[in-house]
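Chemist: can you look at this prediction? I've put the sequence above it.
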Amino acid sequence: MALFHTHTLSNGLRIAAEIDHRCYSAALGYFVHAGSRNETDGESGLSHFLEHMMFKGTESRSAADVNRELDELGGNSNAYTSEEQTVYYATVLPKFQDRLVELLTDMLSPSLEEHEFQTERKVILEEIAKYEDQPPFGAFERAMEIHFGPRGLGRRVLGTKESIESMEASTMRDYFNRRYRPDNIVVAASGNVDFDGLVEALEKQTKPWSDRSAPPPRNPDDTNSLPVGIDVDPILKVDELAQSYLIQMNRGPSMASEDRFASRILASILGDEGGSRLFWELIDTGRAETATVWPQEFADCGAWFTYLVCEKSDLTLNKKLIQDIMTRTAEQGVTNEELEQAVNKATAACIMQSERPGNRLFSIGSRWLTQSEYISTDEMLENFRSLDQQKIAAAAAEYLTPQPTTEVIVSDGIEGDC
């Protein structure tokens, strides 16, 4: 049976662990409250840039040492940055717990050397260029910028070409000292973990973090103008485009909302890859290549996405078909058969995910970082199994009936797109 333990170190760093000694592996991650919504215009893309720099060496390890030791530990290791957090994680055999803790903790005190900064800047710029050259050509970022505004949740995780080119290493160091403080970080663990050993090691190894110097105040953004490199035109014109891409956004449930589970099930019924209402109406009939919906939850708010890919000539009709399906669902609800099928899919996925400590880690760490809350697998399953048609109908009425507040179209022209 899995047991949940928490502890707060003397420096304010929080530890949250779901321990199950029946597991064959142990997963550990640093969850840092540092994402694109925490940046200013001059820092746009810095959270993600800094994530890269964590692998470029420390006072005691070179970049080659960091990557070699991660390989020596085996298992799986990586990092990612989102709108609200940056996460560094790894899954190893339990016997390597101490080595992993020491390595990840050391990585979170990076050298941030100027030459590594300049080298990695080129990597980030190549990543931005590569992403912007792939369908749907930055449309999701454009939709977020229009829906939430170009700052806060609407700020691009990668930043822009302009923000990365103008960024200085000193700005990164200040941002690091501001966001990478013990009381702004959660260490999450799952699986076959020695919790007492974890607490003892972290108490000792993160003690110097309290001495990180406080950076100077940041210059406020000029909210009367757009950040450099940002455009909020809802039409993205791309030459020689074979298909049209449509992204619609509306409000959705937050991570704290009680109807987030109903919304996930509703999204499955409407837009699952196979057997959903949009699948049978648009995909199976050949009207569209992609037609799906999903909710995206943030700490204090949420969004409801609709995504359509089809021939330009079919865009107007397909938009109407999707809206008709949404309206009909909000007015008539879902069938018991649809609900049962969607719940079975969700609970099966939840159970399979819980079998791997590396999968459970993200749910534990993200939720403790943003909500200071733990939800066990059994509680998660009960949240899905307790749903009924009335709860799904309420979520449908809440999130499907309003017309989309944000719409972005990618096409080779605007005539006939709307």
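Modeler: Happy to help now that I have it.
Chemist: C-alpha from now on. contacts and neighbour counts both.
Modeler: Fine.
Chemist: buried residues of stretch 146-161, list them for me.
Modeler: Applying a neighbour-count criterion of 16 or more other C-alpha atoms under 10 Å, one finds 146-147, 149-161 buried in stretch 146-161.
Chemist: that stretch: end-to-end distance?
Modeler: Terminal residues of stretch 146-161 lie 19 Å apart, using C-alpha to C-alpha, to the nearest Å.
Chemist: which residues of this protein fall in strands?
Modeler: For the chain, applying DSSP state E gives strands covering 3-8, 14-19, 26-32, 76-81, 86-92, 185-191, 235-237, 244-252, 290-297, 302-310, 406-411.
Chemist: who are the packing partners of the second one?
Modeler: Meaning strand 14-19. Applying 3 or more C-alpha pairs under 8 Å, 6 or more residues apart in numbering; DSSP states H and E, one finds that strand 14-19 contacts strand 3-8, strand 185-191, helix 195-205, helix 357-371.
Chemist: this is the comparison structure:
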Amino acid sequence: MVTTHTCENGLRIVSEHIPHFRSVAVGVFVKAGSRDETPEENGITHFIEHMLFKGTETRTAKQIAREFDRIGGDINAYTSKEYTCYYAKVLDHHAEHAVRVIADMFFNSVMDPAEIDKERQVVLEEISMTEDMADDDVHEQLWRVMYPRHSIGAPILGTAETLPRFTKEKITEFMDRFYTPENTVVSIAGNITPHVIKVVEELFGSFRKKETPKIHLLPDFSSGFSFKKKDTEQGHLCLGYPGLSLNDPDIYSLSVLNNILGGSMSSRLFQEIREERGLAYSVYSYHSAYSDHGTLAIYGGTADEQIPELQEVILQSLETMRKQGLGQEEVLDSKEQLKGNLMLGLESTSSRMSRNGKQELMLGRHQEYDEILSLIDAVSMEKVESLLSLISGQPAVSIIRSKEASS
């Protein structure tokens, strides 16, 4: 059972006691992502994520790493477009120690200017690595095309131009704006004890920062085009369409449609493009849902000279789906797949912690698993087919091909 406790300072603690597990996963979720950045700040949220691992007033970066290695645990973090998460997974009897180390990083990171200078180079290498990987870069280019005038289309890592602007003062100012109690959720799942929850409240329930009003402008989807030449043997293609937000009542219907389109090995695109035509090794679709909008994207990678054919086949497949509709059996199969994925995720304390934390942070509510299964069962073929209208307009297109290719 998921329990939520709101501390006096407004911070929320979400816990799920799973006594038959021997592990505990804990995550600190902050509602601050790349969409919250100004153009000059692009990448600072991700940079802060890095800096919290670079040492506190009592621990060096090496000591933080060694403390988790010594207890056989893992600690990591990631930044998304709408939030940042710092998380750890340890054996249950090390849970309190994990909470204390993460709290130390969260509140006492020193942000040494010398370490900031070094970390700029680390992130610059991370940016270069992403740009070198064409199958990653093509997705970044797609987001730039879909949202050219909105921060949600900007890269989470930032750019070589923005990195030099991140000083200790800029970092502190950004954290003062977003790393506030009302903006933070601590999620913990596994074989937890009341004592561990008490420690979380003692460490996180008393800090105070003034909440700054945040205004999110609705992203305006654009059906533009991006073509990039790169020294690569394979070509890469992405198509993007508007999707649905996290709160949309049809979100499960769209998940069913995505499975049918390209979300599994039995999907339309996988069967047509890989199995029937042998046109690509990797082809899939995915839906990214955010607080106020969503995006449905399709990716395919193939021999460079076959990119035009790949794009044509994908568009033909979408047109066939719109004209002929869907089959009752594939809708039922997709629903079962969704339910299976959901239930298999219950076997991991990390996935439960992550799911609970994100739901509390982004939705402010929790759905019981039986409720979600009922919502998936209630998805009708008519509703799924009505969402085919999402892929009826002009898509955003991103293509990466070899330097010899023409657009």
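Modeler: Right, received. Where do you want to start? It should be emphasised that the depicted structure is a prediction, and the values quoted were computed from it without experimental measurement.
Chemist: now the corresponding residue of structure 1 for Ala297 of structure 2: closest residue in space that isn't a chain neighbour?
Modeler: Mapped onto structure 1 by TM-score structural alignment, Ala297 of structure 2 lines up with Phe305. The spatial neighbour of Phe305 of structure 1 that comes closest, neighbours along the chain excluded (C-alpha to C-alpha, 6 or more residues apart in numbering), is Met249 at 4.8 Å.
Chemist: what does the one you found correspond to in structure 2?
Modeler: Aligned by TM-score structural alignment, Met249 of structure 1 pairs with Gly240 of structure 2.
Chemist: and its match, what does it touch?
Modeler: Gly240 of structure 2 makes contact with 142, 146, 223, 295-298, 395-397 under the criterion C-alpha atoms under 8 Å, 6 or more residues apart in numbering.
Chemist: picking that back up, quick one: the helices and strands packed on strand 14-19 of structure 1 as TSV, columns for mean neighbour count and distance to Ala394 of structure 1 too.
Modeler: Converted to TSV, these look like this (neighbours: other C-alpha atoms under 10 Å; distance: least, C-alpha to C-alpha, whole Å):
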stretch	mean neighbour count	distance to Ala394 of structure 1
strand 3-8	14	33
strand 185-191	29	34
helix 195-205	15	42
helix 357-371	22	24
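Chemist: burial count for the equivalent of Tyr78 of structure 2 over in structure 1?
Modeler: The alignment partner of Tyr78 of structure 2 in structure 1, by TM-score structural alignment, is Tyr80. Per other C-alpha atoms under 10 Å, the neighbour tally for Tyr80 of structure 1 reads 14.
Chemist: geometric centre of structure 2: which residue is closest?
Modeler: Ser80 (4.9 Å; C-alpha atoms, centre = their mean).
Chemist: my guess is that residue contacts Ala154, does it?
Modeler: No. Counting by C-alpha atoms under 8 Å, Ser80 of structure 2 does not reach Ala154; the two are 11.4 Å apart.
Chemist: who touches both of the two?
Modeler: With C-alpha under 8 Å, 6+ apart as the test, Ser80 of structure 2 and Ala154 both reach Ser34.
Chemist: chain neighbours aside, what residue packs nearest to the residue nearest to the centre of structure 2?
Modeler: Gly33 (5.6 Å).
Chemist: contact partners for that neighbour?
Modeler: By C-alpha under 8 Å, 6+ apart, the contact set of Gly33 of structure 2 is 45-46, 79-84, 156.
Chemist: over to His17 of structure 2?
Modeler: By C-alpha under 8 Å, 6+ apart, His17 of structure 2 lies in contact with 1-2, 189-193.
Chemist: do Ser354 of structure 2 as well
Modeler: Contacts of Ser354 of structure 2 by C-alpha under 8 Å, 6+ apart are 27, 187.
Chemist: what's the counterpart of Ser263 of structure 1 in structure 2?
Modeler: Checking TM-score structural alignment: Ser263 of structure 1 goes with Leu254.
Chemist: right, and its match touches Leu388 too?
Modeler: No. Leu254 of structure 2 is beyond contact range of Leu388, at 9.1 Å (criterion: C-alpha under 8 Å).
Chemist: what sits against Leu282 of structure 1?
Modeler: 288, 291, 318 are the contacts of Leu282 of structure 1 under C-alpha under 8 Å, 6+ apart.
Chemist: tell me the spacing between it and Gly271 of structure 1.
Modeler: From Leu282 of structure 1 to Gly271 of structure 1 the distance is 10 Å (C-alpha to C-alpha).
Chemist: overlap of the contact sets of those two?
Modeler: Ala291.
Chemist: sorry, back to before: redo the contacts of Leu282 of structure 1 as CSV? Include neighbour count and distance to Val123 of structure 1.
Modeler: Output for the contacts of Leu282 of structure 1, formatted as CSV (neighbours: other C-alpha atoms under 10 Å; distance: C-alpha to C-alpha, whole Å):
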residue, neighbour count, distance to Val123 of structure 1
Ala288, 21, 35
Ala291, 25, 33
Asn318, 20, 39
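Chemist: show me which of those residues is closest to Asp259 of structure 1.
Modeler: For the contacts of Leu282 of structure 1, the closest approach to Asp259 of structure 1 (C-alpha to C-alpha) belongs to Ala291, at 23.3 Å.
Chemist: quick one: map that closest one onto structure 2.
Modeler: Aligned by TM-score structural alignment, Ala291 of structure 1 pairs with Val283 of structure 2.
Chemist: for Pro94 of structure 1, same thing?
Modeler: Under TM-score structural alignment, Pro94 of structure 1 pairs with Asp92 in structure 2.
Chemist: state the distance from its match to Ala289 of structure 2.
Modeler: Note on Asp92 of structure 2: its distance to Ala289 of structure 2, by C-alpha to C-alpha, is 33 Å.
Chemist: quick one, which of the two is more surrounded?
Modeler: Between Asp92 of structure 2 and Ala289, Asp92 has the larger neighbour count (other C-alpha under 10 Å), namely 20 against 17.
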